[in-house]
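Asker: Predicted structure and sequence below. I'll ask about it afterward.
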Amino acid sequence: MLQTINSKFFNFYRMKHLISKEGFEKFKAEWEHLKYVERPAMINQVQAAAAEGDRSENAAYTYGRMRVREIDRRLRELDRILDGAQIVENAATKDGSIRFGATVKMIDKKTKREKIYSIVGDKEIDPLQGRISMKSPIGEALQGKKAGDTVEVQAPRGKIVYEILEVNY
């Protein structure tokens, strides 16, 4: 039983997940910066603070060790993201339908406010920047639709109706 649980846990973290090429490059650059710039600088800071003597009351030493642990934790997380990434090239579909990698411009039929969303993988979502998951309610509603179509999305504040104005890749 224990072996089965461990293998399920391991497989969960080794599952492939979709990611855009831009998202992959962003995570890779962050990994390289943490590994080759920030972590060595913090190690040097910890070593310098340790050389000063009493470590129990040395704030620079305590902070440095804490920051190195945070960096190591983020590096492990980035390793899992990069190892399990399946890069999807953003290419327009022949029929103009929406799928992973699309940038969609649409208008709320009630408020007349325009929204622009990019459909991305779970690991690279950023709602404030308009980057939503294809598994989100809006992402699911948009999949397969085309410019000119109308979609209904069930949101916490109620049903929202959007008209798709433009689809780009």
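Answerer: All right, it came through fine.
Asker: drop to CA atoms for contacts and neighbour counts, all remaining ones
Answerer: OK.
Asker: which stretches of this protein form helices?
Answerer: Using DSSP state H, the helices of the chain run over 2-14, 21-33, 39-51, 59-83, 137-142.
Asker: Switch those helices over to a markdown table; also include mean neighbour count and distance to Lys109.
Answerer: Shown next, in a markdown table, are the helices of the chain (neighbours: other Cα atoms under 10 Å; distance: least, Cα to Cα, whole Å):
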| stretch | mean neighbour count | distance to Lys109 |
| --- | --- | --- |
| helix 2-14 | 11 | 40 |
| helix 21-33 | 15 | 31 |
| helix 39-51 | 16 | 50 |
| helix 59-83 | 16 | 37 |
| helix 137-142 | 18 | 15 |
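Asker: between these, which gets nearest to Gln154?
Answerer: Nearest to Gln154, of all these, is helix 137-142, at 7.1 Å by Cα to Cα.
Asker: Show the secondary-structure elements that that closest one is packed against.
Answerer: Under the contact criterion of 3 or more Cα pairs under 8 Å, 6 or more residues apart in numbering; DSSP states H and E, helix 137-142 touches strand 131-133, strand 150-155.
Asker: If we use 7 Å, what do you get?
Answerer: Where contact means 3 or more Cα pairs under 7 Å, 6 or more residues apart in numbering; DSSP states H and E, helix 137-142 is packed against strand 150-155.
Asker: which non-adjacent residue is nearest the residue nearest in space to the middle of the chain?
Answerer: With distances taken as Cα atoms, centre = their mean, Glu124 lies nearest the centre of the chain, 1.8 Å away. Leaving aside its sequence neighbours, Glu124 sits nearest to Gly23 (Cα to Cα, 6 or more residues apart in numbering; 6.3 Å).
Asker: structure B:
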Amino acid sequence: MSKVSYYTAEGLKKLREELNHLKDVERPKASQDIGEARDKGDLSENAEYDAAKEAQGMLEMKISKMEEILSGARVIDESQLDLTKVLALSKVKIKNQINGMEMTYTLVAESEADIATGKISVNSPIGRGLLGKSVGDTAEIQVPSGIMKFDILEISR
């Protein structure tokens, strides 16, 4: 049974597009590469053929993994989410108690995480530490360098 994971509509669309690209563009190219290598002669001593077969195997494994992820993917209905607690897709403004720095993060699925745009995974240490917290709560999060404490300042969608 596949693991259920939650995505935004945009994130799920991007995942489907990537899978379609692998199936419609990369798979035929891998088959063509194998055919070209096969035409070069003796397969027992053909490194190009072995490399093409291995690349095809890796591609098929990636396609299979993405199909498994998509079979358990669910789109989150943001209108039904509780705005009083930090959940997936919450936009959270936090303040580091030690240095006073304020940051705003959006908690997203692992495949949508992009720290440059302020999107962190709900499975990351900070993401897990923020889940379920409300405005005014303090999140104590274990990170490799020790325990960090963040005040929850604001939660939005």
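Answerer: Received the coordinates, thanks. Not measured: the values here are computed from a predicted model.
Asker: circling back: tell me the counterpart of the residue nearest to Glu124 of the first structure in the second structure.
Answerer: Using TM-score structural alignment, the partner of Gly23 of the first structure in the second structure is Gly11.
Asker: Repeat that for Leu75 of the first structure.
Answerer: Aligning on TM-score structural alignment places Leu75 of the first structure opposite Ile63 in the second structure.
Asker: So what touches the lengthiest strand in the second structure?
Answerer: When the second structure is parsed with DSSP state E, its longest strand is strand 146-156. Residues from elsewhere that reach strand 146-156 of the second structure (Cα atoms under 7 Å, 6 or more residues apart in numbering): 83, 86, 90-97, 134-142.
Asker: What of stretch 87-106 of the first structure?
Answerer: Outside stretch 87-106 of the first structure, the residues within contact range by Cα under 7 Å, 6+ apart are 18-21, 114-120, 134, 142-146, 162-169.
Asker: Also stretch 34-53 of the second structure?
Answerer: 30, 33.
Asker: returning to what we had before: if I look at the match of Leu75 of the first structure, how far off is Arg38 of the second structure?
Answerer: 24 Å (Cα to Cα, to the nearest Å).
Asker: Same check on Asn20 of the second structure?
Answerer: In this view, Asn20 of the second structure and Arg38 of the second structure are 27 Å apart by Cα to Cα.
Asker: ditto for Asp114 of the second structure
Answerer: Distance, Asp114 of the second structure to Arg38 of the second structure, using Cα to Cα: 41 Å.
Asker: Same question for Glu10 of the second structure.
Answerer: For Glu10 of the second structure relative to Arg38 of the second structure (Cα to Cα), the value is 41 Å.
Asker: Ala48 of the first structure matches what in the second structure?
Answerer: So Ala48 of the first structure corresponds to Glu36, using TM-score structural alignment.
Asker: same deal with Val120 of the first structure?
Answerer: Match for Val120 of the first structure (TM-score structural alignment): Val108.
Asker: Return the residues in contact with its match.
Answerer: Val108 of the second structure is in contact with 88-89, 119-122, counting by Cα under 7 Å, 6+ apart.
Asker: count of neighbours near the closest residue to Gln154 of the first structure other than its chain neighbours?
Answerer: Among residues not flanking Gln154 of the first structure along the chain, Ile160 sits closest, at 6.4 Å (Cα to Cα, 6+ apart). Using other Cα atoms under 10 Å, the number of residues around Ile160 of the first structure comes to 16.
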